[in-house]
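>>> Need coordinates for the following:
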Amino acid sequence: MSTHILNRIDPLKKQQDNGLDGGQGLSPMDPPDAYRPPNLDPVPKSAMHPFLRALIDEHAPLIDELNAFEEAIVATQKTGYSKESNASLMRFFRFFDRDFSRQSRCEEAVLYPLLRQRLMAAGEHGKGDSPGTATDAIRDGHAEAAQLAAVVVNFLGLVFRLPDERSRLVVLDAALEQSKNLVELLRLLIFRKHNVLYSLAHRLITTDEFEQLQSMGERSSKAN
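Now for the predicted structure:
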């Protein structure tokens, strides 16, 4: 299920901007089709091991920051770029660099090695000489998010330094478009983790193994 589900999701299918929820309960930056993949069978959070529930809970601050970041993007598009709007946008990137990067590294180091082994053994992988699994797809998403964030920060840093207004507007527009892509990607990563990756982990990893992973995660958090 894992690779097949993830490969059929279109992660960055853009939607028209019609306000923050577009009247559908979703952000205009969200790709609704990506949230209805076939054969989706998520495990309820309440049924998961505390290790997985803690990973889900760690995403709550990220979701809050994404909402604020999205509002800052829309406000900047409407009112223009200023030192105040720059501060609102950069707040997200400080959080991203501090919290998201740490959480991603910890998850990749603690959960993914064992889960990837189990996915391969269960036949939950792609085809070819180097078959990928759901863990590989999420790891790639983490890397793509980091690259997008770096691009946006660099663009925003250029805006006030460019000499003419036309160049500033071109770079600002590029920064905001890439910011939208980043929002879409991060929301989709959260969805994939909660509904695909952690459900697979729940089914393929034993309680005793989760206890060991939890101890490893606690040591990793202290080290960071």
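
>>> going forward, measure contacts between C-alpha atoms and count neighbours the same way
Noted.

>>> Which positions in stretch 60-73 come out as buried?
For stretch 60-73, the neighbour count (16 or more other C-alpha atoms under 10 Å) marks Leu62, Glu65, Leu66, Phe69, Glu70, Glu71, Ala72, Ile73 as buried.

>>> again, but for stretch 140-154
Buried positions in stretch 140-154, judged by neighbour count with 16+ other C-alpha under 10 Å: Gly141, His142, Ala145, Ala146, Leu148, Ala149, Val151, Val152.

>>> Likewise for stretch 103-116?
For stretch 103-116, by 16+ other C-alpha under 10 Å, it's Gln103, Cys106, Glu107, Val110, Leu111, Tyr112, Leu115, Arg116.

>>> tell me the contacts of the fifth one?
Taking C-alpha atoms under 8 Å, 6 or more residues apart in numbering, we find Leu111 in contact with Leu213.

>>> With adjacent residues omitted, what lies nearest to the residue most central in space within the chain?
For the chain, the residue sitting closest to the mean C-alpha position, by C-alpha atoms, centre = their mean, is Leu186 at 2.5 Å. Nearest residue to Leu186 in three dimensions, chain neighbours excluded: Ala145, at 7.0 Å (C-alpha to C-alpha, 6 or more residues apart in numbering).

>>> Is that neighbour in contact with Leu185, as I believe?
Yes. Using C-alpha atoms under 8 Å, Ala145 makes contact with Leu185 at a distance of 6.9 Å.

>>> So which of the buried residues of stretch 103-116 sit within helices?
Using DSSP state H, the subset of the buried residues of stretch 103-116 located in helices is Gln103, Cys106, Glu107, Val110, Tyr112, Leu115, Arg116.

>>> about what we covered before: Glu211: which of the buried residues of stretch 60-73 is nearest?
Leu62 (25.3 Å; C-alpha to C-alpha).

>>> Let's see this one next, to set against the first:
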Amino acid sequence: MNLDLKNLNKQDPLKRMVERQNETEEFSPMDPPDAFKPPTLDEMKYEEMHPVIQSLMDEHKVCNEAISDFENILNALHSDGFSKNTLEGINNFFSFFDESIIEHNRKEDNTIFAELNIILHSKEEFSTGTEKTVVDLMEDDHTKMLQLAAISFNLFGLVTRIPDEGSGMVILDLAVEQTKALIEMLKLHIFREDNVVFPIANNYLSNEVMDVMKD
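Take a look at the predicted model:
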């Protein structure tokens, strides 16, 4: 199926619906509500972090590189359409998400986040207007990422199996919009962990506690 991707955004009637969706709380990671805005913290350099946290930040760098590569693929998709390169790029990103990002999130949840959240709840250090800690919010993000990734991947898969060009274009646009929401959520999530959550963890968790996490 050959789709006219250059004119895709001009003629898709469902695009406006998706844009309205993206204005909601769940799909607007770049325009977060007040409860998600990070507090003002003293800057903490990478070199001052515990090695366990440094390792997680190093994984973030790899993730940002994968995101950048995938953004280039999405741009190529609009200009060139489906090709061996774009299909391979889409598959590579979602394979990376499945094999690396999910494992990274699980590692955070089971180590730094688990220990830090106990302390934050005991101190009742909640985000403004909520009874959730910054860790709770990051863990919520982990769940939303999975949902967006599953939706996006399945929509891309549908595009290649739909014989009708018009329907295929609608589904493709939905896939791209949901993928963009996923990308923006990942970027903001990584930024908040590196600049808010990890400095808090480095201050509140003892070296002894974090040393055990290396084993």
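
>>> Post the TM-score for the overlay when you can.
Here the superposed chains carry a TM-score of 0.79, computed using TM-score structural alignment, normalised by the length of structure 2; 185 aligned residues with a C-alpha RMSD of 2.2 Å.

>>> hmm, back to that, next, format the buried residues of stretch 60-73 of structure 1 as JSON lines and append secondary structure and distance to Ile190 of structure 1.
Shown next, in JSON lines, are those (DSSP: H, G, I helix; E, B strand; the rest coil; distance: C-alpha to C-alpha, whole Å):
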{"residue": "Leu62", "secondary structure": "helix", "distance to Ile190 of structure 1": "9"}
{"residue": "Glu65", "secondary structure": "helix", "distance to Ile190 of structure 1": "13"}
{"residue": "Leu66", "secondary structure": "helix", "distance to Ile190 of structure 1": "11"}
{"residue": "Phe69", "secondary structure": "helix", "distance to Ile190 of structure 1": "16"}
{"residue": "Glu70", "secondary structure": "helix", "distance to Ile190 of structure 1": "16"}
{"residue": "Glu71", "secondary structure": "helix", "distance to Ile190 of structure 1": "19"}
{"residue": "Ala72", "secondary structure": "helix", "distance to Ile190 of structure 1": "21"}
{"residue": "Ile73", "secondary structure": "helix", "distance to Ile190 of structure 1": "20"}
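
>>> and which of these is nearest Val196 of structure 1?
Nearest to Val196 of structure 1 among these: Leu62, at 18.6 Å, using C-alpha to C-alpha.

>>> That closest one reaches Ser101, doesn't it?
No. Using C-alpha under 8 Å, Leu62 of structure 1 makes no contact with Ser101, being 11.2 Å away.

>>> who touches both of these two?
With C-alpha under 8 Å, 6+ apart, Leu62 of structure 1 and Ser101 have no common neighbours.

>>> still on that earlier bit, aligned to the residue nearest to the centre of structure 1, what sits in structure 2?
By TM-score structural alignment, Leu186 of structure 1 lines up with Leu186 in structure 2.

>>> ok, the residue nearest to the centre of structure 1 touching Glu144?
No. With contact defined as C-alpha under 8 Å, Leu186 of structure 1 does not reach Glu144; the gap is 9.7 Å.

>>> can you pull out the strands in structure 2?
Here structure 2 has no strands by DSSP state E.

>>> Let me see the ranges of the helices in it.
Using DSSP H, helices in structure 2 cover 8-11, 15-21, 51-80, 84-96, 102-110, 112-123, 134-159, 165-192, 198-204, 207-213.

>>> I'd like to know which of these lies nearest to Pro32 of structure 2.
helix 165-192 (9.8 Å).

>>> Have a look at how far, on average, that closest one is from structure 1.
Comparison of helix 165-192 of structure 2 with structure 1 after fitting gives an average deviation of 0.6 Å (mean C-alpha distance after the TM-score superposition for structure 1).

>>> And that helix, how far out from the chain middle?
11 Å (C-alpha atoms, centre = their mean, to the nearest Å).

>>> If you count neighbours, what's buried in it?
By neighbour count with 16+ other C-alpha under 10 Å, helix 165-192 of structure 2 contains the buried residues 168-187, 189-190, 192.

>>> Next, count neighbours for Ile200 of structure 2.
A total of 17 residues lie near Ile200 of structure 2 under the criterion other C-alpha atoms under 10 Å.

>>> quick one: the counterpart of it in structure 1 from Arg192 of structure 1, how far?
Aligning on TM-score structural alignment places Ile200 of structure 2 opposite Leu200 in structure 1. In this view, Leu200 of structure 1 and Arg192 of structure 1 are 11 Å apart by C-alpha to C-alpha, to the nearest Å.

>>> Next: Ala60 of structure 1.
15 Å.

>>> Next: Pro131 of structure 1.
For Pro131 of structure 1, the distance to Arg192 of structure 1 - C-alpha to C-alpha - is 19 Å.
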